[in-house]
Structure formats: structure tokens, C-alpha cells
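# Next comes the sequence, and after it the predicted model I'd like to discuss.
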Amino acid sequence: MTFNTDLHRSTLTLPGRLARGGGAALEMSVLDAGPEYGRGTRSQQPTMVFIHGFGGRAAYWEYQLEQFQADYRVIALDLRGHGYTDAPTEADGARYDVPELVADIAAALDLLDLPPKFILVCHSFGGALSSYFLKQFPERVSALIMIASAARFRLRWAGRTLLRMPPPIFGMVRKLMPYFGITAARIYPPPHVVYLQNKNALLPWDGSDYLRAVKVPALVILGHRDILFDEAAYKEVASLIPGAEEVIVPVSAHQVMVERPDAVNRAIERFLQMQSDPAEQAERRIRQKAERRAARKQLESERPWLKFYDARTPYRIKLPTVALPRLLEATARRFGKTTALSYRGGKIDWRELDRQANRFAHGLIEMRVKPGERILLALPNIPSLVIAYFGILKAGAVAVLSDAATPAEILLTRIADAAAVMLVTTTNRYDELRDVLQSDRRAAGLRRVIFASMIDHMGWREKLKFAALHHVQEGHWLPWFRQDKQHRKQERRYLKFKQVLGRGAIYPVELVQDVNDIAVVVYTYGATGTPLPVALSHRNLATNALQLRHWLPESRPGDERFLAQQPLSSAYGLTGVLHLGVYLGATLILLPGAELEPLLKTVKKMRPTYFPTTPRMVRELAHTPGVRRYGLASIRVCAVSGSPLAQEIREEFEKLTRGRLVEAYGLTEASPAVLAMPLSARRNPGVVGVPLPDTEVKVVDLDSGETLPADTLGELWVRGPQLFAGYDQGYANATGAGPSATALNLIAKKISKERLHEGWFATGDVASIDEDGFVSIIDRKSNMLVRGGQRVFPRQIEEVLFEHPAVAVAHVKWSPDEEGVKHLRAEILLHHNMKLSVDDLLKYASKRLHADALPDSIAIEQKNTTVLF
């Protein structure tokens, strides 16, 4: 099964479908997939519409959607009160009877730009809705396929008793289900929906007259062990529809299209082939291919880099329409028993991770955290970080991410700037933070401080080792709950992470989240100044993870192992590791530090398949003696971002791993990925890659801001759905509920105006784009020097110095002297047992660099000695 329903989900707004407020809108969730065509031609595509039954959801059709999406546009609806669609109450005027449900379907189909006629496929009570729809709109349906449907829907006595329970009692039963292992209770309709639809739709329905009125070709598919309804009501369907064909699928019950998908798909294919002339079918397929080819050519002429995409990577993606917690819940359903987090011998599967996040969310709500409030996370890569992160999002709050080692002074400033109401950090920072959090006015808004221990979630062997060697020695032990009156009141603010989990329930929070709401505030690296707070929405982050998911088409859902050493508190780690891992149902192997030895031991033991990292780490691994014996060959893809990587290092690393090293370029403001090198493309030195799907780039003049032609140096501007809307200016300030703006908020506001230009973001990087759309990053605009009328970039000098066979690392920077004159200084680290003089290196560089670009000074480091020039 390779079809992921959540990649094709969107939300329709159906105006006037609710009685309250004079006709409020209903939001309906829709799965919409199919072959790629040009713009404006969706109404020309042959289309299949899928209607689920009572208690079902659109995702039940995943096998059929996957099968028929190559030749048909396939649409599946979450009906009112089901799946991710709104569930209005009786007070809103909702009845959940057949006319109301069919009116919803008709309104949704009107918005979806369908062809004049389409094929209608339905399951169970969806058959009642489909036959009623046919009665109302006979001209819109070309063929009808009914699966496990009946003329009347009379359940057995146990089912009738359950559905007749008053909603409050049924709701209590539903909440208890997860405690007995029935985790699917979350996807069932709410109690009031079950009660109303059973009362107003199921019980009174008799479809005999509607079935007799069907005039289109019809196929009836039944499971031979289906006993949900009366056998006579099943058998009656095919006899009532004039000329209907009946197929009984062996070894299947009521969910026949899920239990025997291949048999159902074969029956549907045979039926559809009989509805049209073979010559017409062949002509239609030829026409479809021609339209698809023309549309691709048109798009490739506008964006030439698309020609270099992997054939399995789409030119466009369907933007996510559900918040990040919903993606986690979908993964928990799909890969429930797959290990999600592996941490020092301990394991948490995706289902358990979702439950733990639910517990944390309920714990936060019990502590009166409101939607939109900020909670600052300062944790290393440990399971508590992932649990807390998704728990915060499930509670509707915003996660403010800071590195685990953020100094106390900076942490306090960020608490004030973001107006954070809670702080979650590690237990070994208790002594450091206890006094300052009580006395510093910047922490006055903190209601609670939650301490998570590094020992939590470890395997028992690692837990014993940590307890013996680190727990007390490194301050991870908490002197809990002082008994003297002086401290007792203050320490009520402090909680253990497990105490918060213990307050919550494992079922999800009933909270509707907008995909455009801010999910995360993450800080830039501050390479050229003050780190700035970047506010990223659910859509920004989910879109970027989806772009990366399509960029790696060889990824195996449910069978990938990510080496998660990149801090999840950075945009790179958040999207390139955590969110991408959610989309793939991958196992995240958590490493809380950046040390090389633990990394290599983890590689040897866990055999990761995907490793997102930095150029510095790639250089260290490539030059580590005996690194082959650690089994780096298990790494099939290594994604590198941060700075251009020398050709020699890339080739050495690929030889070590036998995998592919994919260079990428990103910005925190873009969630962060913007460019990446296609896996199959020929790589040229200095080229970072091409834009990801639905991403645009251009180069503008450094002085005038005019767009420049190909192969010209200028500032790189980017645009795409993963791009943020602006720097964060604090929750309290944005809502008018807090004090005046802090200095950082004012800086963020000023820079937002300077760098955002009608959807384009000025990156501050100097780059060039060739005629095929491949981008080469030269350096930061702020690093540029003008010497002798020439623009000089330290990174270009580094590339030249690095080409010398004796040079392992080259770092060039400019710094002013006492008179303010800027000088270029180079720091060189030689390979082991290599020798090189300053004069020889200058002679080498002078043949490749302009005279004004030569460094003013060079420091060569070798065997703990330094030679200065």
C-alpha cells in the first residue's frame, strides 16, 4: 500500500449549509487525486466519486483511490459529522437525514469542478445517499457502483441498542474505548452524530422506490460473509435496480473493499470496460496522455528546472489542509506498531507516541493553557521533546523552540519576547534556573516550569548505566519539594514531566485547528546578527515536509530509520527529521549530542538509512580513521545543508556509505528547505540544486533590485508555500494583552518589512542561476568585500584553498583592524601527515584568484603548531 490519503486531502467551505446565523458555512474534508493535467482542465477528466457509509470516512477508499487515480480523477468525501468534516449539533439545525446529507454532497461536487457526468461509487448507507442523489440529479451520473449496500438498514439488536443510547452515555462509552485497546474510537463520528443519523436517516430509510428508479448501468458488490444487516435487504438491491450486475466476493464481510481490495478493483474495472467502446477507451487514453504532455511542456518552459526532477516527483503538490497533530494521528493509525522513537535502548511506537502526546495536551489544558499561548521548549533530542512538542500543538498552543544549551540569560530574554507562559527544560538545569526564574522580572509571566529527565524512556540497561554514572553527578537528580515555608509556594510552579503526563487521558483533545494558525516559533542562527524569532504555521511546516517527502521517492514508508542528530529545536531538524519522519512513519534514532563517537556507535548498532547532517559532520566522518568498520554503508541518503560542500569531500563520503549525498539549501524563514539536488542529476561543483515543488527563485541586482538574467551574480529571492509570513512579534503584544514591544520585537518588525516583498523573501545570499534553473550559492551578501573594484567573497576563496590536496579545512573571514580597514584572514587545517608552507599556498592560490582576492593573512594549523603570515 503506497497511497497516503493525507497527501491528497483538502477542505471545502460549503456556504449556507448550517441553520445557525442565517446560514453558516460547513467545512467538508475531501480527498482529491488523479493524473496531472494542465490548469483549467479538471472538468474534462473522467471522474469517480466515492461515498462512504454510516460511521465511515473517505480514507476507507484508499485502495480504490490508489488503483484508479492513474486514469480517473478520484474524489472521496468525508460526510457531515464524519472524518475531518464539521459535525454540527442539533442546536445548529443539523438533522443528519438523507436530504441534508445529499445536499452537502451536491454542494461539494459543485465546488469541485466536475465533468457533466461522473461515476458514483458508494458503500453501505452511502448506497441510500447515492440512490437519493440519482433521483435528484439523474443527468449527472453515468454509472453506479454499490458495495455492501442494502434496501433497508436494520441492524442486529445489539447494534440497535448501542445506537439508540442518548449522546451523553454513548460519549462516555466512546471515551472508555481507548482504555480497552479500541483506538479507532477517535475516528468514529461524535455521539450526537451517531444518534441523530440513526434516528433520522438509518431507521426510517426504505430505498425500494429509489432503487427501482435507477436508470444508469449499475454494479452491486457484496461480501459473502456480510451479516451486518438482514440478508434479504442485501439480496434485494440487485433485483430492484433494472439490469444491475451482481458480484459476490468470497472470504469477505461488510468492509469488502478493504478486506478484498484487489477482487473489488477487478470487478469495478471489468464493469467500467463494458460501459464504453474499446476504441473510445483507447482514444480517450491517447487524448489524456497528449494533454498531460502538453501541460508538462508548458510548465517546463516556465520553470526549466522541472525537467531534472525524478520522474516520481510531482511538479506541483496539493497543499496540506490539516494541522500537524492530524498528520501524527494518521501515522499512528497507519504505522501504529512501527517504532517511532528509539532512544538509548528504549522504544516508543507511533501509536504510543500519539497517546503520550494526548496525555501531555490534556495535562496542559488542565493547567489552563489556552489556544495560542506560548510554551518554550529547551530540550535536547530526547523523547520528551517530541511528546511535549506534539502535545503543545494538540492543545492549540504554540511551541517556542530553543536549543537545549541556550544560556540562562538568553532563555529569559526569549521567555519575555515570546510571552511564554510555560517552560519545559531538562532536570540538570534546575539549580541554574531556580533562583533567576523566581527573581528576574522577565520570567514573571511563567506560570509553570516543567523538568524532563534525560533518563526517561531509556532502555533498562542504559537507565542503570546512566543512574550510576551521570544522574546525580551531572545534576539530573531533583531535590524535590522543599518542606520549609520559604520555598514551598515558589516550588509549586515546578513539575516533573511525568506529572504532566499523569494528568492527561490518552484520547485526543477535541479541538478544531486552522492550518494557517502559528504552530512554532523557531530562532534563526544569527550568523549575521541577532537571532530572530520566525513564526511558522502548520501549513508552512507540513508543506515543506511534504515537498521533501516527494523529493525522496525511493523512501520506504514504515521502513526507514532516521539518524536524528540534528537538533529538533532547529528548523532543519524539525522539518527534515521530525515532520518528514511523521509523513514516512520512519523510526527516529534520537541522539541528544553532537559527539562523533556516540554517533558512530549508534550507526553500527542501529543501521540508519537516512542521515540529515551538516558539511562539518560530513568532513569529520570522511577524515575519521577506520570509519568504515562502523557500517556507514547502511545510509542510503545523506542530506547535507548549511554551506556548499567541496567535491572531494562529497566523493569520499559517498564512497564510504555507497549511498547518495544530497545537498540542499534552506532558511529558517522557509521552514527551511528551498533548494535540493535531484538524486539522479549530474552535479557540478558549487551547484546546490533546484527549487523544490511549488517553489520559485530569482536573482536580483544587489543595488537596484531588478531581476537579473541567467548566470549573473545577485541576491537570491525565494517564494513558495513553505515561506513564513513574517517574524514573530510575541503573543501578548500581537493580541494587545501584554506590555509594549521588546527591542527584539521591534527589530523583527523592521526586518520583516525590509526582506518581504509581495510574497518574495530576500535571503541575503549572493547566488547565480544558470539557464536550466540550477542555483549556485556564493556567499552571504554581508560577507562581501569590494577591493580594487572587484567583489570578493570569502566562500569563493575557501573553495580555491580547499582544492589544494593538503588542505582538510579552509575558513576565510574578514575582520577590521584598529583603523577600521577590513582584512581577509584565512585559517587552514591540513590533512594528517601533510605539510604545506604559507608561501606555497599563496603561490597556489594566486594562480586561481584575482590579486585583490588573496588573503591578507594565513594561519596554518598542523600537529598543534601554527605558522603565521
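Structure's in. What do you need? Numbering: from 1, shown residues only.
# CA atoms for contacts and neighbours, from now on please.
Noted.
# Tell me which helix or strand residue 705 sits in.
Assigned by DSSP states H and E, residue 705 belongs to no helix or strand.
# give me the number of residues near it?
By the criterion of other C-alpha atoms under 10 Å, residue 705 has 12 neighbours.
# Same check on residue 540?
Residue 540 is flanked by 29 other residues according to other C-alpha under 10 Å.
# Now do the contacts for the nearest residue to it once chain neighbours are set aside.
Spatial nearest neighbour of residue 540, chain neighbours left out: residue 722 (4.2 Å); criterion: C-alpha to C-alpha, 6 or more residues apart in numbering. Residues near residue 722 by C-alpha atoms under 8 Å, 6 or more residues apart in numbering: 539, 540, 541, 543, 544, 670, 671, 672.
# show me where the stretch 551-700 of the chain has helices.
571-573, 580-584, 596-606, 615-622, 647-657 (DSSP state H, counting those that start in this stretch).
# Quick one: residues in contact with the third one.
With contact meaning C-alpha under 8 Å, 6+ apart, helix 596-606 is reached by 563, 565, 589, 591, 627, 630, 631, 632.
# also this one, for the comparison:
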Amino acid sequence: MVDSNKVWFKSYDQNVRQHIDYPDLTMPQFLDRSAKNLPERDAVIFAGVKLSYPTLAAMVNKIAAALADLGIKKGDRVAIMSPNCPQYIVGFMATLKLGAIVVQVNPMYVERELEHVLNDSEAETIIAYDAFYPRIKNVQNVTQLKNVILFALGQPAGTADGSVLKAEELLMKYPPEFTQVPVNMDEDVAVFQYTGGTTGVSKGAMLIHRNITANALQVAEWFEQLEYGNEKVLCVLPFFHSYGMTTAMNLSIIYAATMIVTPRFEIKQCLETIKAYKPTLFPGVPTMYIAINNYPNVQEYGINTIKGCISGSAPLPVEVAETFERITEGLLVEGYGLSETSPVTHCNPMLGKRKAGSIGIPLPDTDCKIVDLETGERELPPGEVGELCIKGPQVMKGYWNMPEETAKTLRNGWIYTGDIAKMDEEGYFYIVDRKKDMIIAGGYNIYPRDIEEVLFEHPKVLEAVVAGVPDPYRGETVKAFVVLKEGQQATEEEIIEFCKANLAKYKVPRLVEFRSELPKTTVGKILRRILREEEVKKQQVTKS
């Protein structure tokens, strides 16, 4: 248990507890509980179709029975490759009901990436949206895949052959009852959450059953105004990402909320969905809130039904949060997490003090410290910059089949995040930057976030990201990549002069490139690495 004298507890909202009791229930058991308690409640709304909690629970039981009939047992891996849809939820929960392990697969993976995840996880079964079958078929003979279960969204894609199973037929064939296979909440793995794909070889973070249920309960505790059975969650974050899995899907099921499910973020469709179904919670990423802030006549879509939002996955510029709150009358707070921590570890208080640029304070039962970058063993006092370390019930068991990586990342129960951070006197944490994103120019350590905060204050800037690019004199130099708001024009000199007025000289970008869009992950995180690699290639071409 975390020491109750930790300074951050003084900043907790009044009704948020420091410690939570975590029931020994798996996610499918929480689903069964919601179905029993609120049989009339809509569990899912998708493409205008509504499914009640009992209907969703029955579908889960049928697919669990089908998987068991295929010989899948406790500990086996079942890959899921799908956009957000009811079938994703069913496949996920059915796998956990068997005591098997969900392998989260990014549906945008090309064959090479898909092959790596399937082989690394040793998955023999995949549940997938039928439109993705060509990619699956192309790698099947170089993986251990034996069972391919496809489902259609609307008209069948018509690309599958006779060797695959159809989820729709399995739902007709099997009974609506299935008993949870016993699991050890604190030992048995529930999910392989692949991470690190944007920075190197993708690693499978092993999340145990306790990790994923505890984190959903921690997030629910933070939203102290949550009402059981009376919330609607806009599920636009992808479920295959730990952020969407926890704050959209699992949180909803534990609190018997209605999941308003959308397969992707498309601004007009998103606003039409908000207007039609009136969500109360909207976990998202900054790019989503930026899009809403800048959409014409946005108030006409009834967005003031949204009472709470946690923004994660990337820094939330202050200007974005203030604008969003003004137009929605809801609360938008910045949080923080990692795939390895299921993912949420920090958040600004929903009702109390929020600090600009801060990821907030640790969630209940979450301990944190800042350690020196050289040894990782010396705990630093408030105000000093070092590596952020975290301990709590949401911290992974380790990386699948990677003992050296696990030993480097997990030490004495603490996860070493790789993020450079500091804590202030009140226990609020600030991410200064990723270890790998820090720019060293002319001997100065420069953190991109400092510059990005300034760029977002420029009235013409819609999105911005900063990267270090090779420089023969300074080692690296600062380059800003900027997307302007619609109808706006600006020059490189104008942006640089604005930065000069607001930043120390050594931090000011020397280069500015205007773009129509920035490369992003499926969650909306800007891929700084891609921009840096493009610059390196450009310089190599110029030299040759």
C-alpha cells in the first residue's frame, strides 16, 4: 500500500480514495454482473444497432464455447485484429472467459508487422474483421495460425476461403451459457499488449487479469461523479490500444455504461454520433479535441452532454484544454500512462487544482518517484529532472519472452518508464520528454514539449511537433513541423520570431516546415520518429 503521507494525496478530489478494494472478478465476470444488475441497459450502440448487456454476455458465452470446442484452453493465445465494433468486445471477453490470452493486433499492421506479432506471441487462433483476411492469409503459412475466425461488418468482404470459420455461424451454433475458467488474478496473463513499435522492435507487455481490472477501477475512482448504470462512453479510442481498452471498453463494462462505439475518428461522423446519442464521457487524445475545437458551429452538435474527458497518449496543450472546456462546459484533464501500466498512472484532478503542462498526480494505489538518469538508483527531490518510475497494481508482469528487457524495465517492483520527468512540491508530475526525444544542440539539452507549448499558443497554428535533426555544427538543431488552421497563412520567419519572443535563444527552432498533416499512430500520437528519419534521408540524398 502507498504511504498515506505522500504529498500528492493532499490534492485528491474530496471523494477520491487513496486505496481501493479490488474484487477478484475478471472482466467477463464484471460483464455478467452488469447483465444481471441491469438487464434492460444498452451495453453497445454501433451503427444504429443497440445490444443489451444480457445479449452481449450471451454472445460472449457462445464464442467462448466455440473457442473451447476448437481446443483453445487456459494460457493459449488468441489474436484479435479488428476496428472498434461489438465483435471486438465479444472476442476479447470470450478469450478471457476461457482463461486464454488476448493478443492485441493493430488492424493497420502490414504483413511484416503482423507476422512478427503472431510469431512472437505463438498465437494459433485469430479473430478478425473479414476485410483483413488477405493480409492474414499471406502470413498464415509462416506463422503457427491454425484457426481463423472472421466476422463481417455489413456485407461480407467475400475474400475468405473454405478453411476459415465464420463468427456469425458460431453464434448460431453454440449455447448462451459458459462458466468462467478459474484464473489467478495476480499471476495469470490476460492480454499481450504490444508496445514499442514506434521506437523499435515491438514487445509484448504481459498484462495480468488484476492489471486490467484494477486500472479500470482506478480510472473510475478518479471520475468521482460516475453513476453506475447511468453513463454513456464515446468509444472512439481503438480498443486494441491499452488506453481504449481500459478507459472506454473495460471502464464501461465495470460501471454498466453504454458504449457508443465508432470504428475510427472522423470529425463530422463523431459530432453526429455525439448529437444522436449524447455521451457523458469522452476519453481521447489531443488531436481529437483540437479537431472539435476548430470545427465550424460545433455547439450545434449538443457537445455539452460531455461532462468528463481524460486526454492521454500525447501532451495536451493548455490552449486546447481551455478552448474545449469553454465550448463543451465539460471537464478535460490531462493524464498519463504506458502500455506497460495498463495504461493509466497519473491524471490531473477532475474538480481540484489542475496545473498547466502537468500530467497530474498518481492514481489511487500508485506510487511514483524520480530517479537520477545515470544510475537509476538515487531518488531525486522535488524540482529535479530524472527518470519517472512507477509502482502499482496496474504495472505489467513483464515482457513476453524478453527476460533482459524485463530486467532492465522492472526493478524491485518499479517500472522504469524511459520518460524524463520532474515532480513539484505538491506532488504534481511533469513529463519533460522521452529519453530518446531529447534534443542535444550545441551542448544544451532541449525538450521538444517546451517548444511545442509555445507553438500551440500561436493563433494560426493547428498542430505542431518539434524534432531534432542532424546539424554539422550543433550536432542537432531544432526543426518545427507545423500544420496551420484552415484559411491561415504564415511564413517561417513569422513562426521563428514568435518563438524568439517566448523561448530562450537556444530552444528557438532554426527550421520550420509547413505541412497539410502530420504522421500519426492509429491512436493519434504524432510520430516524431518518422519526421526525424525523413530529415536524415533528405540530408543523405543531398550529400550524395
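In hand now; what should we look at? Computed from a predicted model, the values in this text were never measured in an experiment.
# how about the residue nearest to residue 540 of structure 1, what's its match in structure 2?
Aligned counterpart of residue 722 of structure 1 in structure 2: residue 394 (TM-score structural alignment).
# In structure 2, what sits opposite residue 609 of structure 1 in the alignment?
Per TM-score structural alignment, residue 609 of structure 1 is aligned with residue 280.
# cool, and residue 497 of structure 1?
Residue 497 of structure 1 maps onto residue 167 in structure 2, by TM-score structural alignment.
# Please work out how many residues are found near that match.
Using other C-alpha under 10 Å, residue 167 of structure 2 has 22 other residues around it.
# And residue 566 of structure 1, by the same measure?
Neighbours around residue 566 of structure 1, by other C-alpha under 10 Å: 24.
# next one: residue 120 of structure 2
Other residues within reach of residue 120 of structure 2, judged by other C-alpha under 10 Å, total 15.
# The equivalent of it over in structure 1 is in what secondary structure piece?
Alignment note (TM-score structural alignment): residue 120 of structure 2 maps to residue 417 of structure 1. Per DSSP H and E, residue 417 of structure 1 falls inside helix 408-418.
# Which SSE is immediately downstream of that helix?
Using DSSP H and E, the helix or strand that directly follows helix 408-418 of structure 1 along the chain is strand 420-426.
# Mean distance of that following strand to its aligned residues in structure 2, please.
Here the mean offset of strand 420-426 of structure 1 against structure 2 after fitting is 0.9 Å, by mean C-alpha distance after the TM-score superposition for structure 1.
# and the helix or strand following that strand with helix 408-418, angle?
Where DSSP H and E defines the elements, the next helix or strand beyond strand 420-426 of structure 1 is helix 430-439. Angle, helix 430-439 of structure 1 to helix 408-418, by axes from the mean of the first three to the mean of the last three C-alpha atoms, to 10 degrees: 50 degrees.
# gap between residue 314 of structure 2 and residue 73 of structure 2?
According to C-alpha to C-alpha, to the nearest Å, residue 314 of structure 2 and residue 73 of structure 2 sit 37 Å apart.
# Over to residue 12 of structure 2?
With distances taken as C-alpha to C-alpha, residue 12 of structure 2 is found 43 Å from residue 73 of structure 2.
# For the two, indicate the residue with more neighbours.
Using other C-alpha under 10 Å as the criterion, residue 12 of structure 2 and residue 73 rank with residue 12 on top: 21 against 16.
# and that one, what pairs with it in structure 1?
Alignment note: residue 12 of structure 2 maps to residue 309 in structure 1; criterion TM-score structural alignment.
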